[in-house]
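> Sequence first, then the predicted structure:
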Amino acid sequence: ILREFAGRFPTDYGEARSLPGIGDYTARAILSIAYNRPYAVVDGNVARIVARLGAIKGNINQPKFRGAVERAVEGLLSCRRPGDFNQALMELGQTVCVPRAPRCVACPLRKCCQAYRCGEPESYPAPRPRRATELRYLATAVIRRGAVAAVCDRRPERSNIFGTHRAPLQRMEPNPPVHCTSPWEPRSRRAP
């Protein structure tokens, strides 16, 4: 920002997106709230409100649904104070139009809310499909002779906790035969 934009955050969407770490949502939020630019900010709360207002079926993660919600918000966007509009919608979704047990009676938009009229606001948007639980069997070994030695490796890049350390693990089949060549019996423990 200092080198390319003379120390000022850019007011152009394309320039804001060119900054490292600034994605679509962040660029829209900063430009609308700080610079009064007419960009719709769509987070999960806003998507839920719009889905309920228009009784839009679909899953938040589907591009078709996301596009419909963004178009609807852009149609509602106040050009006079877009930052205030975006913040108001986000707060309404955090406090009133919540995912479970929405407080429709306290909602200022209930008169124009199709999901409220139908009596099923919790049906919108459709819940995300649950991923099937994947059962994995992993084995690790600790070998001690005299002094205790610790062996660890780094979690792989594709791990959700990349970079942390762990005992080395090996994927294995369920209930494999265990062979032991030492005088000690192998012990296994199930994770709680």
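Sure, I can see it. Numbers count the residues shown, from 1 in each chain.

> drop to CA atoms for contacts and neighbour counts, all remaining ones
Will do.

> tell me the secondary structure for Val50?
helix (DSSP: H, G, I helix; E, B strand; the rest coil).

> just Glu15 next, same as before
Assignment for Glu15 (three-state DSSP): helix.

> Second structure follows, compare the two:
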Amino acid sequence: MRGTIQNFQHDLLAWFEDEARDLPWRRTKDPYRIYLSEIMLQQTRVDQGLPYYERFLERFPDLKSLADAEEEEVLKQWEGLGYYTRARNLHRTARILMEQYKGNFPDTPEVLQLLPGIGKYTAGAIASIAFNKAAPVLDGNVKRVLARINALKASIDASAVQQQLWAMAGSLLSQKEPGDFNQAMMELGARICTPKTPDCHDCPVQVHCEAYKLGSQEELPMRSVKKTVPHHEVVVAVLCKGEGYLIGKRPSTGFLGGLWEFPGGKLEAGENHQQALIRECREELGIEIEPGGLITVAKHAYTHFKVTLNVFRCRVVKGKPRPNFHTELKWVTRDEFDDYPFPKGNHKFLKLL
């Protein structure tokens, strides 16, 4: 980095004071609301997460209301954001804080990291923003800023480089205003020092940036080669009884835990759609079915894989559905769909039923 740390801090904080976006979690020092914003904005853009944040707080305005709720209600409020482990961990953490910490948040990163779903970054954000503790943060935006101002010629995905970046973040951190400094670094990465075509002309710390001096800002940060994202072909069985549709609740732990879904699963080698539907319904529900017509084909991307959902109407020809995989089965009407939290992929065909 060019120049002194003190000058870097001054230039960044002066810019943040004038240019910071007016966001609801920046108008408070309430650790619950700051915590919620940090968890909600993991893997979620600010513009996308803002209405969910406000809606969530309408239903769960404080730690106690969240702790007192049933998990399914929390998942329903989270519906549409994805990465549902975040919601389950929010709920678990709220209950732990009410039961073991008298409803108070710990104010140190070390203790915060003992809570479900709170890692080093989130702990640093809560401690610095809510409690003014000198704890650094390192998210994707901050990594990019650090890599550029230091012209770091190494993959920021490497574990050794991650440690180096944490050390850089700690050395730059303002001891007097750690919360504002951390938010300013994240704001800079989100709005100015963007992944593509960074706005160096308007950057408040341009004079400190080694990459800008070298003209290498668009080449940085360096990343490891991404692995090919696997794709799965999936069948979905829409089973009807009168006006009811059969849905099942996934186990509370694991992928999409606690959400409701339509029966189905991945095709196995050599299967066609109809064969996969028959096998999945036999394994999941203990019934024999007759596959019917195709309703729709929908594509959906998760973090580590992609799926194509082939949705078929099906008819039960033998047996009574039982929850061999799901924890619970229900027959529900279209009007009742809104009462249950479904994976985002299922929402792509619900309105077609």
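Looks like it arrived, so ask away. Just so it is clear, the structure is predicted and the values come from calculations on it, not from any experiment.

> Now check the first structure for the residue matching Leu285 of the second structure.
In the first structure, no residue is matched to Leu285 of the second structure (TM-score structural alignment).

> So Leu285 of the second structure versus Arg279 of the second structure, what's the distance?
10 Å (CA to CA, to the nearest Å).

> what's the answer for Glu261 of the second structure, then?
Following CA to CA, the distance that separates Glu261 of the second structure from Arg279 of the second structure is 17 Å.

> who's more crowded, the two?
Under the neighbour definition other CA atoms under 10 Å, Glu261 of the second structure and Arg279 were set side by side, and Glu261 has more, 23 against 20.

> I'd guessed that one sits against Asn346; true?
Yes - proximity of Glu261 of the second structure to Asn346 meets the contact threshold set by CA atoms under 8 Å, at 6.9 Å.

> Pull up the overlap in contacts between these two.
Residues touching both Glu261 of the second structure and Asn346 (CA atoms under 8 Å, 6 or more residues apart in numbering): there are none.

> for the counterpart of Pro168 of the first structure in the second structure, what are its contacts?
Per TM-score structural alignment, the equivalent position to Pro168 of the first structure in the second structure is Gly264. By CA under 8 Å, 6+ apart, Gly264 of the second structure lies in contact with 234-237, 277, 280-281, 284.

> which secondary structure element contains the closest residue to Gly264 of the second structure other than its chain neighbours?
Closest residue to Gly264 of the second structure apart from its sequence neighbours, by CA to CA, 6 or more residues apart in numbering: Val236 at 4.4 Å. Val236 of the second structure belongs to strand 231-241 when assigned by DSSP states H and E.

> buried ones in that strand?
Within strand 231-241 of the second structure, the residues scored as buried using 16 or more other CA atoms under 10 Å are 234-240.

> And the next helix-or-strand element following it, what does it pack against?
Sequence-wise, the next helix or strand downstream of strand 231-241 of the second structure (DSSP H and E) is strand 244-249. Taking 3 or more CA pairs under 8 Å, 6 or more residues apart in numbering; DSSP states H and E as the contact definition, the neighbouring helices and strands of strand 244-249 of the second structure are strand 231-241, strand 260-261, strand 328-332.

> ok, now with 6 Å
strand 260-261, strand 328-332 (3 or more CA pairs under 6 Å, 6 or more residues apart in numbering; DSSP states H and E).

> and whichever helix or strand comes after the shortest one, how far from the chain's centre?
Using DSSP H and E, the helix or strand that follows strand 260-261 of the second structure in sequence is strand 264-266. The offset between the C-alpha centroid of strand 264-266 of the second structure and the centroid of the whole chain comes to 24 Å, using CA atoms, centre = their mean, to the nearest Å.

> What is the burial count for Ile33 of the first structure?
19.

> At the geometric centre of the first structure, which residue sits there?
By CA atoms, centre = their mean, the first structure has its centre lying nearest to Gly44, at 8.5 Å.

> That one maps to what in the second structure?
Gly44 of the first structure maps onto Gly140 in the second structure, by TM-score structural alignment.

> Next: Gln62 of the first structure.
In the second structure, Gln62 of the first structure lands on Ala158 (TM-score structural alignment).

> Please name the nearest non-neighbouring residue to its match.
Nearest one to Ala158 of the second structure, counting by CA to CA, 6+ apart, is Ser224 at 7.8 Å.

> I'd like to know how far the one you found sits from Leu50 of the second structure.
Ser224 of the second structure is 31 Å from Leu50 of the second structure, by CA to CA.

> Compare these two (neighbour count), which wins?
Leu50 (18 against 10).

> Could you measure from the more buried one over to Val74 of the second structure?
Distance from Leu50 of the second structure to Val74 of the second structure, by CA to CA: 17 Å.

> re the thing from before, which residue is the nearest non-sequential neighbour of the residue nearest to the centre of the first structure?
Gly44 of the first structure sits nearest to Ile60 (CA to CA, 6+ apart), 7.6 Å away.
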